[in-house]
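> here is a sequence together with a model predicted from it:
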Amino acid sequence: MAHNHQQRPSGPPPPEPYEGPPALPLECPPGDDYPIELFSLLESEEMMRKHGFVMEPLTMADLKGKARCKDCNQSMFNLTKDLRRQQKLRRANPIPPPPKRSWDPFPTILMPKGKGRYDSTECAVKCSSHPGTMDRATRCFTCCHVHVTEAKPCVNSHVHELRNYAPGELIRIHQYHYTPAVHTKSLEFRAAVAIDCEMGTAISGDSELIRLTAIDYLTGEVLINNLVQPDQHMLHLNTKFSGVTFLQLNEAKRKKTSLRGKAGAREALWRFVGPHTALVGHGLNNDLRALKWIHPTVIDSYMVEHRIVQTKKKADKEAAEAAAAATTETSAEDLAEQILDLELSPQIESQPKQKRTKGTGDLALKTLMKKYINRDIQTQGNKGHDSFEDALAARDLVHWMVLRRLAEKEALAV
């Protein structure tokens, strides 16, 4: 299926080879201060949970919630998550608001058991889909002939039918795995390793790992920089963000230079990463989710900066409240004058909020690298990111953060 995708004329141009700074050994001050400061940035389990890290394997109920409807592609979890609230609402209000005289029955999910038999359960969401396919020439659906950018699902049903998954398939695709304490093929566990992943979208709608980079934090040695053969058939590779094309993926498979799925990527990492190895990155919860990996030891430049920003906001708020409390009360004359000024001033219409480009927020890696290190990254536009560039940038950003903290402590000691 995927072998025709690289020939699409409307697809993004192929990415260009990385031409940024090389991964050189870090210049660290002598003594123990640097490693102590580096490892002081390790995140607690509580903070990791708050930032969306998965900290234990999925239960069987969690895994069943990953199963998707074969028509609308919604997961069982999304179909049923609002069911209890809606059931409670109906119990409290047996008669719906007019003009309805009675509530519609809840939609049904059919779950295949084999040999044409099904279990069924209620859910909260109707099945809405396009029964046709997308015409690649016109980018319109063959069922309703509406362009993909404007087309709403043209068929609605009260019945969902889950895909018929092979035994163990949901576990293979979705289960999370702890870092092993010992690995039979371990070359040598490193003190710290910087990583970055790129993801595409499977036909199922799931996010799939397609590229992995790992760099030794201290030495700059490139440990892994490989494409990953996805575990599912792919809808698209998100090339404008991932930088990966089907042509590259197929070529890597032919040359046997790609890693075999998420399991192969984890195995490659576990040759260098033990439970006490610090994983370094930016938004590491996304990378670990892509790898289906549970690792307790992380230094995340996003979380470090987020904490600084939140601390400053809290301090600014407290200072503003203190200043307001200390301000003398406004006199009646001053208040009347302020109201008159407002009435006489020209009214400015509020402007619509601009949609922000992905990866350009105040805490984005691209933004922080420019702000603190004056390095431009992710400059290839719709040719996509480079996981090597991003892993190296995250490493260099954390290094800068450690040096900043050491300098602040030294200044306080003077």
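Okay, I see it. Numbering: from 1, shown residues only.
> only C-alpha atoms for contact and neighbour calcs from this point on.
Noted.
> which residue ranges of the chain form helices?
33-39, 45-50, 60-64, 76-80, 83-92, 169-174, 239-242, 246-255, 261-269, 284-291, 301-326, 332-344, 365-368, 387-413 (DSSP state H).
> against that first model, consider the following:
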Amino acid sequence: CNPAVPSPHGSGGVLPEDPAGSAAGSTAGCGRAKGLSFLARRKEEDCSCAKSSSGISPTLSLKACTLAGMASKTTSTIMPKRIAHVPSLQSTSLQRPVIPTEFGAKVPTNIRQRYLNLFIDECLKFCSSSQEAFDKALSEEKVAYERSTSRNIYLNVAVNTLKKLRSLVPNSPTKTSNKKVVSHEAVLGGKLAAKTSFTLNRSGSLRAEDLTGAALYRRLKEYLMSEEQLKENGYPMPHPEKPGRAVLFTAEEKKTTDSSCRICCRCGTEYMVSASGTCIRKEECVHHWGRLRKQRVPGGWETHYSCCSGAVGSPGCQVAKQHVHDGRKESLDGFVKTFEKLPTTDGYPGIYALDCEMCYTKQGLELTRVTVINSDLKVVYDTFVKPDTKVVDYNTRFSGVTEEDLENTSITLRDVQAVLLNMFSADTILIGHSLESDLFALKLIHGTVVDTAIVFPHRLGLPYKRALRTLMADYLKRIIQDNVEGHDSSEDARACMELMVWKIKEDAKVKR
């Protein structure tokens, strides 16, 4: 076997060993490369033994093999073409519904669309058809939107709706684990933690017993309103010279020059009354029962009523039989003040949350219901109250009190004051939301107060205050005051107590 490879050009010589010759051979055409590849493979197969015995230079063999490998790699191969993904007919058969864009809406359209898509994803898991899933998701989103008066409330309602839909999915996977539950303290302490004498206590954590009784009382004292705050927020204060009379520091007492002329607190109309408080001329009160809310619109902000989205100055959306006025801060006589009592054995004067409901009478707003709960969220006093004068509007939309509720009631304001003076002392902590309004209705003077409207202030400061239902939605993720029949005083009082317990826990985390 001759190791010399014939030249493809017919020269009969061997391959040159200089680099220039190698370069020339490597740059030959495709036909030459195929010939070299064939000859090199024959050389490797038939003459492997001759390389060592014939005395041919190893360098020549290496170059021949190298050229053969380079030639083999220059052969062309056919690559398969890439095929683009084609969507299935199932995903393109039905278009998902889209929330129409509405400028200045109470909930942004993109947020509504996001939750609608989540509702659809869950409904597709248990509905028989895509159209059925779309219809159910649309109805659920519509209910959530109609129940909400703001963006935050919508988010909470939507989250609860999403949880409800997920619970309807059949055979939903539940995470089960047979692993033994180990506490964080056990992990820190190690295997010998149970056998040794040391313990691990977190300085900032609160146990259940730290938020009851005297322990809760001590923590709530940090949130008590000062005397300056009581005056600034319009709380009734004792008159320095006239016992049984209150004084108000935020507004001057109304001059009694013309007691027959009043201004309606709902529509702002001036109207005349007789000496007994009866309207001289019967006329309807057309008003907006909602509050003014600012809404962002293209180019700026607009102010609308929350009840009907009407602009400022638009005709009212509610019609009442006659005009009414507040009158609570004008009649400052008949007030009682909580008094000092001997301390109990445990040094715990008590913690209560209270809320009152009122209706319009000839003399203004008067008490119709009062509810008091203790720190364990249990109702300790709840009663309807008969107003002193004739009722002209039961204010059921907000009070929840109807004519039937007061029909057989004989409890008067004086009876309620006697019960509360026996239940409270001057050191008892009373919790409420804008509690000055309730104290005016009760004609009660009390200075040991925790007001959730002050603990959770409005970002714009006074006189703006955040609504109780907004605080519950933002911090405790719960919807309250959602009954079309009016507020429930026990629900509102319980909400105030729960907010303060939550606040204490959160502040304890910061202090750790």
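That came in fine, so what should we check first? None of the values given here were measured: they were computed from a predicted structure.
> out of the helices of the first structure, which gets nearest to residue 112 of the first structure?
Shortest separation from residue 112 of the first structure across the helices of the first structure is recorded for helix 60-64, at 12.2 Å, computed as Cα to Cα.
> tell me which residues in that closest one are buried?
In terms of neighbour count (16 or more other Cα atoms under 10 Å), helix 60-64 of the first structure has its buried residues at residue 63.
> got the contact list for that helix?
Contact with helix 60-64 of the first structure is made by 76, 170, 171, 174, 175, as judged by Cα atoms under 8 Å, 6 or more residues apart in numbering.
> select only the buried ones of those residues in ChimeraX?
To isolate the buried members of the contacts of helix 60-64 of the first structure in ChimeraX, using 16+ other Cα under 10 Å:
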select :76,170,174,175
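> now render the contacts of helix 60-64 of the first structure as CSV, adding distance to residue 85 of the first structure.
Below are the contacts of helix 60-64 of the first structure laid out as CSV (distance: Cα to Cα, whole Å):
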residue, distance to residue 85 of the first structure
76, 16
170, 27
171, 29
174, 27
175, 28
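> just to revisit the earlier point, quick one, which of the helices of the first structure gets closest to residue 149 of the first structure.
Evaluated over the helices of the first structure, closeness to residue 149 of the first structure peaks at helix 239-242, with 17.5 Å, by Cα to Cα.
> gap between the closest one and the chain center?
In terms of Cα atoms, centre = their mean, to the nearest Å, the centre of helix 239-242 of the first structure is found 14 Å from the chain centre.
> in the second structure, what stretch matches it?
Matched against the second structure by TM-score structural alignment, helix 239-242 of the first structure falls on residues 396-399.
> now the helices of the first structure in TSV, with distance to residue 147 of the first structure?
Below are those laid out as TSV (distance: least, Cα to Cα, whole Å):
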stretch	distance to residue 147 of the first structure
helix 33-39	51
helix 45-50	39
helix 60-64	34
helix 76-80	26
helix 83-92	32
helix 169-174	32
helix 239-242	21
helix 246-255	24
helix 261-269	33
helix 284-291	31
helix 301-326	38
helix 332-344	47
helix 365-368	33
helix 387-413	33
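> nearest to residue 380 of the first structure, out of the ones you listed?
The minimum distance between residue 380 of the first structure and these falls on helix 239-242, with 8.9 Å, by Cα to Cα.
> pull up the aligned stretch in the first structure for the helix or strand encompassing residue 131 of the second structure.
Using DSSP states H and E, residue 131 of the second structure maps to helix 130-147. Mapped onto the first structure using TM-score structural alignment, helix 130-147 of the second structure covers no residues at all.
> ditto for stretch 430-437 of the second structure
The alignment of stretch 430-437 of the second structure onto the first structure (TM-score structural alignment) spans residues 279-286.
> buried ones in that stretch?
By neighbour count on 16+ other Cα under 10 Å, the buried set for stretch 279-286 of the first structure is 279, 280, 281, 282, 283, 284, 285, 286.
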